[in-house]
Structures are given as structure tokens and as C-alpha cells.
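J.: Sequence first, then the predicted structure, then my questions.
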Amino acid sequence: MQLWPYRSLPKRGFAGFVGGTAALIALPLLVMLGTPVMWVLLPFLAAAVAAIWWALARSYRDGEVLERLEISPERLRLTRRERGRPDRVWEANPFWVELHLHEGERPVPGYLTLRGAGREVELGAFLPEEERRAIAEELQRLLARSGRQ
């Protein structure tokens, strides 16, 4: 099973959004062409477009997360990959793993964790609550099939 954050704005849409924003911001400058007011406004409008570009690019970098869960009868392995960080790996015997779907607002609603081998790890914190609940049901079924009753 592989989990990653949802991207509502694809890369092509990213460039289109920033380009459209720049074009809309430039419209008022057309009226000011050739006046000293244009040179006063230009740095602020350019800074606004640069800030939008930076914020969206940062959002993309922060969202480059991949969680891979492998289940076999002998072992359960969760690997979390994030840009600029070493992989974090957690392994346990699936027979002893406990799956918890925490109710309430604990970091996120429907917080999903796996406990085993002396540690508790979160799973899919970046996903919507409905998807975490669906994953919990699927994992419960897979863990039962791997030898747990």
C-alpha cells in the first residue's frame, strides 16, 4: 500500500495560476504606463507575484511525502519518505501489531496509528479523515488475514 498527499493543483495548473495572477496584477499597471506611479507600484506587485510563487512551491516541497506499507505473514514494514530527509523505517511482526483509529481531535480527526515492536507510528496523517477510516478497515482485514484473529 502506498499513500501520498492529494494534489488539487497539478504542476501545469501551478504555472497557469501564477501566470494568470501576474497578468491580472499587471492590468492596473497598463493605465499607469509612462508615469512615475508605475515605478512606485511595480516593486510591490512583483513582490506579490514572487510571494505567491514561493508559497505554492513551498507547499509542493512540503507535500512530497510517500508512505509505503508492506505486509507479509512474517513482517509488517512502514517506510516514510520525505524530501531532504533520510527514509524512516518501522518494522514489526504483524501478529503483534495493534491498529488504532483514535476518535476526537487528536492531531487530526480519525488519527490512525500502528503499535508494535515497542513503538507507535502514525499512518496517513496527511489524508482526509474518510480515507484514513477506509485504510483502517482495509488494514484490519489484512492483519486478520496475516494470522491474527
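T.: Perfect, thanks for sending it.
J.: CA atoms for contacts and neighbours, from now on please.
T.: Fine.
J.: C-terminal to the lengthiest helix in the chain, what's the next element?
T.: Longest helix in the chain, counting residues (DSSP state H): helix 36-62. Sequence order places strand 65-71 as the next helix or strand after helix 36-62, per DSSP states H and E.
J.: can you give me the helices for the protein?
T.: Under DSSP H, the chain gives helices at 11-31, 36-62, 129-145.
J.: List the buried residues for the second one?
T.: Of the residues in helix 36-62, those with enough neighbours to count as buried (16 or more other C-alpha atoms under 10 Å) are 49, 52-53, 56, 60.
J.: Can you tell me which helices and strands that helix packs against?
T.: helix 11-31 (3 or more C-alpha pairs under 8 Å, 6 or more residues apart in numbering; DSSP states H and E).
J.: one more structure, for comparison:
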Amino acid sequence: MIEVVPSSWDGHGAQLRLRPPRALTRRQFVMLFVALSGAMWIVAMLGWWGGNAFAPAFALLHSAIVATALRVLWRSGERGEEIRIGPDAVEVITSGAGMVFRAHPYWVRLGIERGSERISLASSGRQVRVGDFLGPAERRALADTLQDLLAAASGRNR
């Protein structure tokens, strides 16, 4: 998901907030866990009733593994990137590492590799990839948006 917002009150520059797309809300994730664990517990109880004494233990283990997997999946959706483009600087800030890139917009090169599969910003020998968690269509839109914003910030669009 790409969100474009003006970065300052005077209208110079822009800020892009990138977040991975989520298919489910938090409530839907909980309901998915309940459905998967509930089905497993029904099968485990039928197995226990049929004579398998270890079925409830395996159901408990299965529930813990599903809960852990869904938690990790949910946490991976919380990452994000923020790209600030202004007349004085281009900054890339990630949710985990903080500011990872800063350069003057005139010297920043936009790299688009293999049909918008990889997008990078480079300056003075430093390079940072952006939008890796976005889908192909969103990466193409990001590349177009970055190209326009960098041209406007560096004065190359005149």
C-alpha cells in the first residue's frame, strides 16, 4: 500500500508511506485461528473417543504451532518504509532500522531493475532498495511516483 502525503505545510516535497498489503484484519486473523484450532480439536476429540490417547496432546501442539505461525505472519505485516522527498534531502526510514538513507535529491539516482521488480535509490556509492514487499503493480506505481517526485525536487522537470 502506497500513501502519498505532503511533507510540509508550505507544499514543498512529499512523503511516501509504504506498507505491505494485508488480506485480513486482526479480528479475521483471530477467527481464522479459532476455526483452524476448533477443527483440529474436533478431530482430536473424535480420535480420543476412538482410543487414541495422544490425540489431545497433538491437538495442543498443533494449536500452538498455528498460533505462532499466525502471530509471525501478522507481525511481518507491521513493517513499513517511509520515503521523504524534499528540496533539501531524500530520506528513507524503515520501521525496524530507522533512517537508512539520506542524500540531496539532485544526486539521487532511481534504479529500476528487471521490469520494476527491484527499485533502489542510490547516491555517493550508497544504495537502498525500497518497496520490496509491494506487489508488481504497486512497485510500478512506486517507480513512477518516485521518478516524478525526484525530478520535481531536484529541478530536473523544468
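T.: Looks like it arrived, so ask away. Worth saying up front: this structure is predicted, and the values here are computed from it rather than measured.
J.: could the helices of the first structure be laid out in JSON lines, adding distance to Leu76 of the first structure?
T.: JSON lines is the format used below for those (distance: least, C-alpha to C-alpha, whole Å):
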{"stretch": "helix 11-31", "distance to Leu76 of the first structure": "34"}
{"stretch": "helix 36-62", "distance to Leu76 of the first structure": "26"}
{"stretch": "helix 129-145", "distance to Leu76 of the first structure": "9"}
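J.: So which of those is nearest Glu91 of the first structure?
T.: Glu91 of the first structure lies closest to helix 129-145 among these, at 14.0 Å (C-alpha to C-alpha).
J.: Could you tell me where that closest one falls in the second structure?
T.: Mapping helix 129-145 of the first structure onto the second structure (TM-score structural alignment) gives residues 136-152.
J.: Excluding chain neighbours, give the residue nearest to Met40 of the second structure in space.
T.: The shortest distance from Met40 of the second structure to any non-neighbouring residue, by C-alpha to C-alpha, 6 or more residues apart in numbering, is to Ala59 (6.0 Å).
J.: again, but for Val92 of the second structure
T.: Leaving aside its sequence neighbours, Val92 of the second structure sits nearest to Ile83 (C-alpha to C-alpha, 6+ apart; 4.6 Å).
J.: Now for that neighbour: which residues touch it?
T.: When contacts are counted by C-alpha atoms under 8 Å, 6 or more residues apart in numbering, Ile83 of the second structure touches 15-17, 90-93.
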